[in-house]
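**Student:** pasting the sequence and the predicted model now:
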Amino acid sequence: MPKTPLSCVLLADRHHGLTEGVRCLLETSFETVVMVADEVSLLEGAIRLRPDVAVVDLSLAQSSGLGWFHALRQHCPNLKVIVLSVHDEQSVRQAVMDAGANAFVLKSAIATELLTTVDAVRQGRREDVSIR
């Protein structure tokens, strides 16, 4: 039975090449994929569009840290957030999950794990794909 597409996903990543590939993947599950390349656009897009899910590169901001995540949670507390990262360190995963992300997916696992993770997040589960 085909899945009913969700209405909108916000994809935030500064790396255009990767973003295009992820966009194509997400289009199989969402009616609309909106791409942004900085934290200001992420926050404005989330407030204006009220997407079902945001898929965000951990290193979206020029500065280190999770300031963008805290701002996003403040303005859109019910938004499902999946964080992507190249960093496979336990401390990074733990910080992201402790901050309240719904899921953490390594960029090396996007092709095999992202859509499964989207489904899990839609069902209310929290996922750390890097420890499967």
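**Tutor:** Noted; the coordinates are in hand.
**Student:** okay, CA-based contacts and neighbour counts for the rest of this
**Tutor:** OK.
**Student:** which stretches in the chain count as strands?
**Tutor:** 6-12, 30-36, 53-57, 80-85, 103-106, 127-128 (DSSP state E).
**Student:** wait, which of those strands is closest to A71?
**Tutor:** With C-alpha to C-alpha as the criterion, A71 lies closest to strand 80-85 of the strands of the chain, at 12.4 Å.
**Student:** that closest one packs against which elements?
**Tutor:** Counting contacts by 3 or more C-alpha pairs under 8 Å, 6 or more residues apart in numbering; DSSP states H and E, strand 80-85 is packed against strand 53-57, strand 103-106, helix 110-122.
**Student:** structure B:
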Amino acid sequence: MIRVLLAEDMHMIRAALTALLRLEPDIEVAGEVTRGDEIVPAALRLRPDVAIVDIDLPVLDGITAAASLRAELPSCRILVLTALGRPGQVRRALEAGIQAFLVKDAPGERLADAVRRTAAGLRVLDPELVASALQYGESPLTPRETTVLREAARGSSAEDISARLHLSAGTVRNYLTSAITKTGARNKIDAIRIAEDAGWL
């Protein structure tokens, strides 16, 4: 029996995935979580064979959570769910050592097969997804520019970011301007979109 931990914040999607997996005689849904920071504690408690992790989770993103899970419980294999339109995130996941991906709009029958292959330690890679992921290069942003842009993506003002990072508001604005220039964006919102799509945030 393959024990699965499911990490998905969208209730309907999580319920559908659980229902699909419960149809399989050799797969058991051992637990479900809705946030990235819940994955490692749940996995340490439940000891699943496979964790199915949505790439876009609240509190802690799926890639960061999956990397932590690999470190804390190496015996648990990770299958990442992703959208085809976010290839940069797949590149980040590949760099983090994750080798199993399932596109969210894949046919339902592929889910059980992907879980079995992941549990067996095999790669589950969509060639189109990997090819599009590799088109993005390394991030042109410095670590500080990345941090500031990530804070801006959460809706924080320059003043809020400056207080949180112990920088002057002018320095924060300079970092944002530099990030806009380096990403080739028109403005801050465009820079955030470009960086998120490329997996740089």
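**Tutor:** Alright, I've got the coordinates. Remember, it's a predicted structure, so these values are computed and weren't measured experimentally.
**Student:** report the TM-score for the pair.
**Tutor:** Remark: TM-score between the superposed chains equals 0.82 [TM-score structural alignment, normalised by the length of the first structure]; 127 aligned residues with a C-alpha RMSD of 2.1 Å.
**Student:** reformat the helices and strands packed on strand 80-85 of the first structure as JSON lines; add mean neighbour count and distance to T19 of the first structure.
**Tutor:** Compiled in JSON lines, those are given as follows (neighbours: other C-alpha atoms under 10 Å; distance: least, C-alpha to C-alpha, whole Å):
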{"stretch": "strand 53-57", "mean neighbour count": "25", "distance to T19 of the first structure": "10"}
{"stretch": "strand 103-106", "mean neighbour count": "24", "distance to T19 of the first structure": "14"}
{"stretch": "helix 110-122", "mean neighbour count": "16", "distance to T19 of the first structure": "11"}
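**Student:** turn these into TSV, including distance to L18 of the first structure.
**Tutor:** Shown next, in TSV, are those (distance: least, C-alpha to C-alpha, whole Å):
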stretch	distance to L18 of the first structure
strand 53-57	10
strand 103-106	13
helix 110-122	10
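**Student:** and the most centrally placed residue in the second structure, how close does it get to R144 of the second structure?
**Tutor:** Geometric centre of the second structure, nearest residue: I55, 2.8 Å, by C-alpha atoms, centre = their mean. Using C-alpha to C-alpha, to the nearest Å, I55 of the second structure is found at 23 Å from R144 of the second structure.
**Student:** do T18 of the second structure as well
**Tutor:** Distance from T18 of the second structure to R144 of the second structure, by C-alpha to C-alpha: 40 Å.
**Student:** between the two, which is the more surrounded one?
**Tutor:** Neighbour count, other C-alpha atoms under 10 Å: between T18 of the second structure and R144, T18 has more, with 18 against 14.
**Student:** leaving out sequence neighbours, find the closest residue to the aligned partner of that one in the first structure.
**Tutor:** Using TM-score structural alignment to pair residues, one finds that T18 of the second structure aligns to R23 in the first structure. Leaving aside its sequence neighbours, R23 of the first structure sits nearest to V33 (C-alpha to C-alpha, 6 or more residues apart in numbering; 6.5 Å).
**Student:** the one you found: how many residues sit nearby?
**Tutor:** Neighbour tally, V33 of the first structure, other C-alpha under 10 Å: 22.
**Student:** can you check S75 of the second structure too?
**Tutor:** 15.
**Student:** contact partners for D88 of the first structure?
**Tutor:** 106, 130 (C-alpha atoms under 8 Å, 6 or more residues apart in numbering).
**Student:** if I look at the counterpart of it in the second structure, how far off is A96 of the second structure?
**Tutor:** Using TM-score structural alignment as the criterion, D88 of the first structure maps onto G85 of the second structure. Computed as C-alpha to C-alpha, the G85 of the second structure to A96 of the second structure distance reads 19 Å.
**Student:** burial count for the equivalent of M97 of the first structure over in the second structure?
**Tutor:** Counting by TM-score structural alignment, M97 of the first structure lines up with L94 in the second structure. Residue neighbour count, defined by other C-alpha under 10 Å, stands at 17 for L94 of the second structure.
**Student:** look up how far L58 of the first structure lies from M97 of the first structure.
**Tutor:** In terms of C-alpha to C-alpha, M97 of the first structure sits 12 Å off from L58 of the first structure.
**Student:** A169 of the second structure and V148 touch, don't they?
**Tutor:** No. At 11.1 Å, A169 of the second structure does not count as touching V148 under the criterion of C-alpha atoms under 8 Å.
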